[in-house]
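Participant: coordinates only, sequence not included:
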């Protein structure tokens, strides 16, 4: 048992040491390569030939072009030998940079650093409407810090109090819509759409407008379901939706006069979904009619990570940032030379 633990410890130590050497060499290897012949000229006895140091006594050193005699020291035997040592360091530096680049690409492929969840749906915060009145609920997306290309807005409501008459995409930042579902039996509406590359990158934009009609007097909660999505245009389809909003409206008992009731020229077709398709149960609200806080908006975050996931995310994020620092450092250096 102790032997297995020792082997595991050695492997982990070797992996950590290798990682440190690779990244340190990626940062300072070019300077070490340039300094090798200069150091030999200034301090020839304190210089080290890498091959003489690594190989066994009696082996041939092609850098010094003679057999290795460690009793005589492992310093480069000439300026030419120290220059070759510099080229050898430069070779390993290039390999290290390629490994750092590959590590960064792998982390990007795995989604690190993760795209921050900053997007939110916003809807009008409060309203009172007459029985039979058709009123708009504009769906907007805000907090967009990374370009997005796909939006799925799933709304739940009490079908006994209101019904959806139309979903309008006029003025939407999206120009492709692949799914539009209205289910007034279950109290559910879905609109899925987006736009091609490079996506939508403005801080806020209108996605759609849903038109409701009051059926019976009382308070009604309209809420975004957990199946709602805001996907980043990052090639991975990362969901950047931060939280889910809900809003409460009040349907007053007074009816709208027939002459003032808006009539839709193109009524939307209602598509019936199976109950298992719904993202969340949409039972009736428990709020009391005319209660002081009936109206208004509430936000509930649905996206929580446990401590272990947070620590892993922070570690991998830091690793990716360190790789970017190294690559950007040499990218700027090469650009300055050019």
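Facilitator: On my side now, so go ahead. Because the structure is predicted, anything quoted here is derived from the model rather than measured.
Participant: From now on I want contacts and neighbour counts done on CA atoms only, so please keep to that.
Facilitator: Fine.
Participant: List the buried residues in the helix or strand where residue 327 lies.
Facilitator: Assigning secondary structure by DSSP states H and E places residue 327 in helix 307-337. Under the neighbour-count criterion of 16 or more other C-alpha atoms under 10 Å, helix 307-337 has 313, 316, 317, 319, 320, 323, 326, 327 buried.
Participant: wait, the fifth one sits on residue 106?
Facilitator: No - under the criterion of C-alpha atoms under 8 Å, residue 320 is not in contact with residue 106, lying 9.5 Å apart.
Participant: Can you tell me which of the buried residues of helix 307-337 is nearest residue 245?
Facilitator: Distance ranking of the buried residues of helix 307-337 against residue 245, using C-alpha to C-alpha, places residue 313 first at 26.4 Å.
Participant: could you show me where the strands are in the stretch 1-150 of the chain, in order?
Facilitator: In the stretch 1-150 of the chain, the strands defined using DSSP state E, counting those that start in this stretch lie at 60-61, 66-67, 119-122, 128-131, 134-142, 148-156.
Participant: which helices and strands does the fourth one pack with?
Facilitator: It refers to strand 128-131. Where contact means 3 or more C-alpha pairs under 8 Å, 6 or more residues apart in numbering; DSSP states H and E, strand 128-131 is packed against strand 204-214, strand 241-255.
Participant: After the last one, which helix or strand is next? Please name it.
Facilitator: Pointing back at strand 241-255 there. strand 296-300.
Participant: May I see the buried residues of that following strand?
Facilitator: Buried residues in strand 296-300 (16+ other C-alpha under 10 Å): residue 297.
Participant: and what of stretch 242-261?
Facilitator: Using 16+ other C-alpha under 10 Å as the test for burial, stretch 242-261 gives 242-252, 255-256.
Participant: now those residues in CSV, with distance to residue 10?
Facilitator: Below are the buried residues of stretch 242-261 laid out as CSV (distance: C-alpha to C-alpha, whole Å):
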residue, distance to residue 10
242, 43
243, 45
244, 48
245, 52
246, 55
247, 58
248, 61
249, 65
250, 68
251, 71
252, 74
255, 80
256, 80
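Participant: Second structure for comparison follows:
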């Protein structure tokens, strides 16, 4: 289905009509940071006060990386699973603060500790800085799980967009580094795997970039082009573009999310097929009529997404 033939959900149309904008990140990294911060402030005011069922503490890792630890208050005194969360933003924008509502909701609904990582961003810090920061912070979190009331044998990685790619890439990088049993599962929400100018073998399969420019909210093909070109990862890098990793069968159980009206929709669809071909135990949940990272917006669909993803967290930890 092409982007133009698909219809936005009535709820999304209502939100756009209410605020009078269709948000789209454009320009260079600095412009997009300013745009995203403005959107964050708008959405934060619409979400209201955070739920009291989650406590949070800001910490610093042994490598000086900022992080925020979210803990479900109902599980105080118990050892619970732990997620390590990497935020969205194309390796160039985004922050712990921008994902606060999402992480709090997932922490509450999954009853797991979640540690959100403030990895360094391009253009100040180009590839592979984001991945290395996330790997370092993940190992630190596992080593310190007991301090956070978490079970170090029940660790999953999780993130949206670039963070969804990092959730997979961190596992692969640590696996290659000898940490083969550190991460039990992965939750990857709208991952980005393919450069718009380098579709290569996926040219006939990847259609969601087509007509995205000027047609879809939040990001389009130009946004992704700017993100990738700013991050400066080689196009053959097996971690940034992990569809090219030589043996995806090493991945643990994985919960994958896609959105129909997202330029990255087909990144998820192609990854789903690659996982099936590799024999990886996984599920794909596709949300119809909704754009990239729709769950950041105060929609009923976002609440459904929170519940679905909490179940996805349970799924990746079951095996």
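Facilitator: Arrived safely, thanks for sending. Everything quoted here is computed from the prediction, not taken from an experiment.
Participant: After superposition, what's the TM-score here?
Facilitator: Aligned and superposed, the two chains score 0.24 in TM-score terms (TM-score structural alignment, normalised by the length of structure 2); 128 aligned residues with a C-alpha RMSD of 6.1 Å.
Participant: out of the helices and strands packed on strand 128-131 of structure 1, which comes closest to residue 32 of structure 1?
Facilitator: strand 241-255 (47.1 Å).
Participant: The closest one packs against which elements?
Facilitator: Here strand 241-255 of structure 1 touches strand 119-122, strand 128-131, strand 218-224, strand 229-232, strand 296-300, going by 3+ C-alpha pairs under 8 Å, 6+ apart.
Participant: Please identify the most buried of these.
Facilitator: Using mean count of other C-alpha atoms under 10 Å, the stretch among these with the greatest mean number of neighbours is strand 229-232 (a mean of 25).
Participant: Hmm, residue 188 of structure 2 is touching residue 164, no?
Facilitator: Yes - assessed by C-alpha under 8 Å, residue 188 of structure 2 is found in contact with residue 164 at 4.3 Å.
Participant: Need the overlap of contacts for those two.
Facilitator: Common neighbours of residue 188 of structure 2 and residue 164, counting by C-alpha atoms under 8 Å, 6 or more residues apart in numbering, are residue 158.
Participant: re the thing from before, just the closest of the buried residues of helix 307-337 of structure 1 to residue 178 of structure 1, please.
Facilitator: Using C-alpha to C-alpha, the buried residues of helix 307-337 of structure 1 come closest to residue 178 of structure 1 at residue 313, 33.4 Å.
Participant: what about the closest one, distance to residue 193 of structure 1?
Facilitator: 30 Å (C-alpha to C-alpha, to the nearest Å).
Participant: Likewise for residue 300 of structure 1?
Facilitator: Distance, residue 300 of structure 1 to residue 193 of structure 1, by C-alpha to C-alpha: 24 Å.
Participant: what's the answer for residue 317 of structure 1, then?
Facilitator: Residue 317 of structure 1 sits 31 Å away from residue 193 of structure 1 when distances are taken as C-alpha to C-alpha.
Participant: Residue 243 of structure 1 now?
Facilitator: The value you get for residue 243 of structure 1 to residue 193 of structure 1, if C-alpha to C-alpha is used, is 19 Å.
Participant: Next: residue 229 of structure 1.
Facilitator: 10 Å.
Participant: Could you pull out the helices in structure 2 for me?
Facilitator: With helices called from DSSP state H, structure 2 shows them at 10-19, 29-47, 100-110, 129-143, 162-176, 221-231, 265-278, 300-318.
Participant: ok, now which ones touch residue 97 of structure 1?
Facilitator: Residue 97 of structure 1 neighbours (C-alpha under 8 Å, 6+ apart): 22, 23, 26, 327.
Participant: got a winner among these for most neighbours?
Facilitator: residue 26 (24 neighbours; other C-alpha atoms under 10 Å).
Participant: Let me have the helices and strands packed on strand 128-131 of structure 1 in a markdown table, extended by distance to residue 168 of structure 1.
Facilitator: A markdown table is the format used below for these (distance: least, C-alpha to C-alpha, whole Å):
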| stretch | distance to residue 168 of structure 1 |
| --- | --- |
| strand 204-214 | 5 |
| strand 241-255 | 19 |
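Participant: and the closest residue in space to residue 66 of structure 2 that isn't next to it in sequence, how many neighbours?
Facilitator: In this structure, residue 66 of structure 2 finds its nearest non-sequential neighbour in residue 60, 4.6 Å apart by C-alpha to C-alpha, 6 or more residues apart in numbering. When neighbours are defined as other C-alpha under 10 Å, residue 60 of structure 2 has 13 of them.
Participant: now residue 60 of structure 2: how far from residue 253 of structure 2?
Facilitator: In terms of C-alpha to C-alpha, residue 60 of structure 2 sits 29 Å off from residue 253 of structure 2.
Participant: same check, this time on residue 35 of structure 2
Facilitator: 35 Å.
Participant: Noted, bye for now.
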